[in-house]
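show me the folded form of this:
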Amino acid sequence: MPAYRLGSKGEEVRKIQAKLQLLGIYLGPLDGDFGGGTEGAVKLFQEREGLEVDGIVGSLTWGKLVGGEVPRPSIGYQPLDYRCLSLTGSYETGTGIPDCFAGVSGDFDGQGISFGVLQWNFGQGSLQPLLKQMFNEHAERSRSIFQDRFDLVSSKLQGGKSDLMSFARSIQHPTKHFLYEPWRGMFKSLGRSDEFQRIEVASANALYRAARQLCVDYRLWSERGVALMFDILVQNGSISSVVKGHILADFQAISPGLEEDDAEVTRLRIVANRRADAAKARWREDVRNRKLCIANGEGTVHGISYNLAEQFGIELRRFVV
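As a prediction, the model looks like this:
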């Protein structure tokens, strides 16, 4: 049964917040982010209604507050590539849907501007093709977002890299590297648009196909497996032949008597730990925490609580080949 709790994000959370706001017990923004303010308001509502006070919006609390049956998160109806991209994007940007598709940062790393769910950027030349495609295929929508600055951005995209990098640096703080308004808001609006999100998903599709092939190579059959391999490709780039050998050797020690689901989770944990062990010491435990969250289906990453099934519709079920 679906439930919404601390760390949940999306349109369903926004509905919860709106109802609580109408009752005068939630004073925060309608941002679709189930944080401490939302949890506190839910607990107050549950106390008033004589419900179990746990801060979780399950079937009983949803029925009393919103009415009807608690819905499955809308992201659960999206294809698996979108769900995997959303999860990894949430890790990468620290925000949920749709804002993970609109994450924007400045030149703190020398890349000019980094944007989108996988932080494509000007410095490496990975962002320009996405913006050009958007401008060419959805010119009217793009112009409605950038308004009288559309022609300026378009011309910079057609020019040289040096000029583009200078432009990128001119629209952000020189030391704190946040984009000035209205540029930040314009890029955020672009990333929230359905058109640009489709371009982001398509751009990440090669990685998604590679993640599915890795699942075949490592005998992983679940949606969680695809999500794990996709996150490895994004954050870590690959699995070396040496690490692969360790993983496959560990697989041999798995008890043949385990139930199918338990065996799959065991394999996922092995992959997660072995890939983390191979990471640089500075990042090793961050990699492990992130990967084990996927393997286990839940956890806390960068202070944010995750439940893959409830928040992203990623479950321990077979993915469609």
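
can we go C-alpha only for contacts and neighbour counts from here?
Fine.

what ranges does the protein have for its strands?
104-105, 114-115, 120-121, 298-301, 304-307 (DSSP state E).

most tightly packed of those?
For the strands of the chain, the largest average neighbour count (mean count of other Cα atoms under 10 Å) is found in strand 114-115, namely a mean of 24.

if you count contacts, what does it end up packed against?
Under the contact definition 3 or more Cα pairs under 8 Å, 6 or more residues apart in numbering; DSSP states H and E, strand 114-115 sits against strand 104-105, strand 120-121.

mind listing residues that contact the last one?
The set of residues external to strand 120-121 that reach it, using Cα atoms under 8 Å, 6 or more residues apart in numbering, is Gln111, Gly112, Ile113, Ser114, Phe115, Ser126, Leu127, Gln128.

please give me the structure for this one as well, since I'd like to look at both together:
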Amino acid sequence: MAQGLSYQDDYLVGGPARAWVTPNFRLAEYTRPDGRIRVHRELVAGVQLLRNALGRSVGIVSLMPEGGLGHGRDGRFVWVEAGDPAAVVAAATRLARDGTFEHIEARGPRVYLEMPDPAHLPPLVAENALARAIEVTAAFETSGDPYLQVTGNFDGAGLSFGPIQVNFGTGTLQEMFRRYRARDEAALKRCFGELWDEWQQVMALPSRSRQVAWADALSRGRNKADVDPRWKAALQAVGNTPAFRDETLRYAYDVYGRKLIAALSWLDGVCPIPIGNFRCLAALYDLCVQQGSLDKAHEAIRRRIAAERPSDEFQLTRIAVEERGRKANAAWRADCISRRLCILEREPVEVSDSGRSARRDNPNLYLLRNVPVKQMARYLL
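Sure thing, here's the model as predicted:
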């Protein structure tokens, strides 16, 4: 997503005109009439979040001061149009609760949006931070709305679903759906409709292998990556249900949040540099999802910390993710490390290891705010 773009002190200042800066906006849309580009990456992210919240196109109509608004705020404001300005203001006001915007004002059909002072960006609330981390990690594996992802038996896991790709093979899908049923069985039944009875029979099968075999028969397309349309629609109805989205988030807290706390606790014992920046936490969360823990790299991390004496949380996190990545299967080491560094640096990072190279990118890098997270450890415990 960020390839070819140029930044100075977190301000986007150049790149190819048709380059995507976020999933729905190209650089040309942030270019001023004189050809100059200067817009803070947090504002770019805020406009994309607004577009996500509205679920419709947002037009960038000006980046110039006007009517007493924007003066002395170069690169920190934008004028947009997206239909009913009252609806735009309402959506932007909700985003302002976590510090995305500081000043929102409608002027006729247009809405003025201004971000907070970059030198004093507010911290993220822990729940919001973890939700963002889940979306970033999911974007490495899937595209589109991560809660609507349904994948067939291309990898032997039978059926994979949602932002953390729970599946029959690991037993995580079964556990997730037990939680959904306990949360709201009537809503779950409505999602499946006439398929409900068969779904219940599948969930009651005595072994994971039989559940995988059932899903394999429903898998479609090249490499069995797709799923029978009726079942895909039912599962996407589940993913579209707010209560089940919330339960998915809770499941992620319970499983991967605990792993993240364990990793942070161990690192603190080895090198007492507090890790609280969202970029660092998101990189470590991604590691916990893909590799489980830091355990296999404990000795390598200790040695490197002793040799390099990191002075900040970014250096410490980099050591942790690089050394744990080097303990992966040789075929995936470069991929693991590149993926984590992409999160940490908010741009693709090329990595070579064990004779292989990788340069992972992620369309959701705009979610990675360069701010601390409030009471993350307390929230996850």
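
and Gly76 of the first structure, which of the strands of the first structure is closest to it?
Taking Cα to Cα, strand 304-307 is the member of the strands of the first structure nearest to Gly76 of the first structure, at 12.7 Å.

what lines up with Phe140 of the second structure in the first structure?
Structural alignment (TM-score structural alignment) places Phe140 of the second structure against Tyr91 in the first structure.

just send the helices and strands packed on strand 114-115 of the first structure back as TSV, with distance to Asn289 of the first structure too.
Below are those laid out as TSV (distance: least, Cα to Cα, whole Å):
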stretch	distance to Asn289 of the first structure
strand 104-105	24
strand 120-121	24
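
between these, which gets nearest to Val201 of the first structure?
The nearest among those, by Cα to Cα, is strand 120-121 at 12.2 Å.

in the second structure, what stretch matches that closest one?
Under TM-score structural alignment, the match for strand 120-121 of the first structure is residues 166-167.

aligned to Tyr180 of the first structure, what sits in the second structure?
Under TM-score structural alignment, Tyr180 of the first structure pairs with Asp228 in the second structure.

which residue in the second structure aligns with Asp217 of the first structure?
When the second structure is aligned by TM-score structural alignment, Asp217 of the first structure is paired with Trp266.

distance check, Gly269 of the second structure against Ala263 of the second structure.
Here Gly269 of the second structure is placed at a distance of 10 Å from Ala263 of the second structure (Cα to Cα, to the nearest Å).

so for these two, which residue has more residues nearby?
Ala263 (20 against 9; other Cα atoms under 10 Å).

surely Gln197 of the first structure meets Asp99?
No - using Cα atoms under 8 Å, Gln197 of the first structure is not in contact with Asp99, being 10.4 Å away.

picking up where we left off before, for Gln78 of the first structure, which of the helices and strands packed on strand 114-115 of the first structure is the nearest?
Proximity to Gln78 of the first structure (Cα to Cα) singles out strand 120-121 among these, at 22.5 Å.

follow-up on the earlier one: can you pull the residues that touch both of Gln197 and Asp99 of the first structure?
Joint contacts of Gln197 of the first structure and Asp99 (Cα under 8 Å, 6+ apart) are Gly191.

which of the two has more residues huddled nearby?
Taking neighbours as other Cα under 10 Å, Gln197 of the first structure and Asp99 compare with Asp99 leading, 23 against 20.

which ones are touching the more buried one?
Asp99 of the first structure touches Lys188, Gly191, Arg192, counting by Cα under 8 Å, 6+ apart.

how close does Ile134 of the second structure get to Leu249 of the second structure?
Distance, Ile134 of the second structure to Leu249 of the second structure, by Cα to Cα: 8 Å.

for Tyr180 of the second structure, same thing?
Distance from Tyr180 of the second structure to Leu249 of the second structure, by Cα to Cα: 12 Å.

before we move on, what about Pro348 of the second structure?
Going from Pro348 of the second structure to Leu249 of the second structure by Cα to Cα gives 27 Å.

follow-up on the earlier one: which one's more surrounded, Ile134 and Leu249 of the second structure?
Ile134 (21 against 17).
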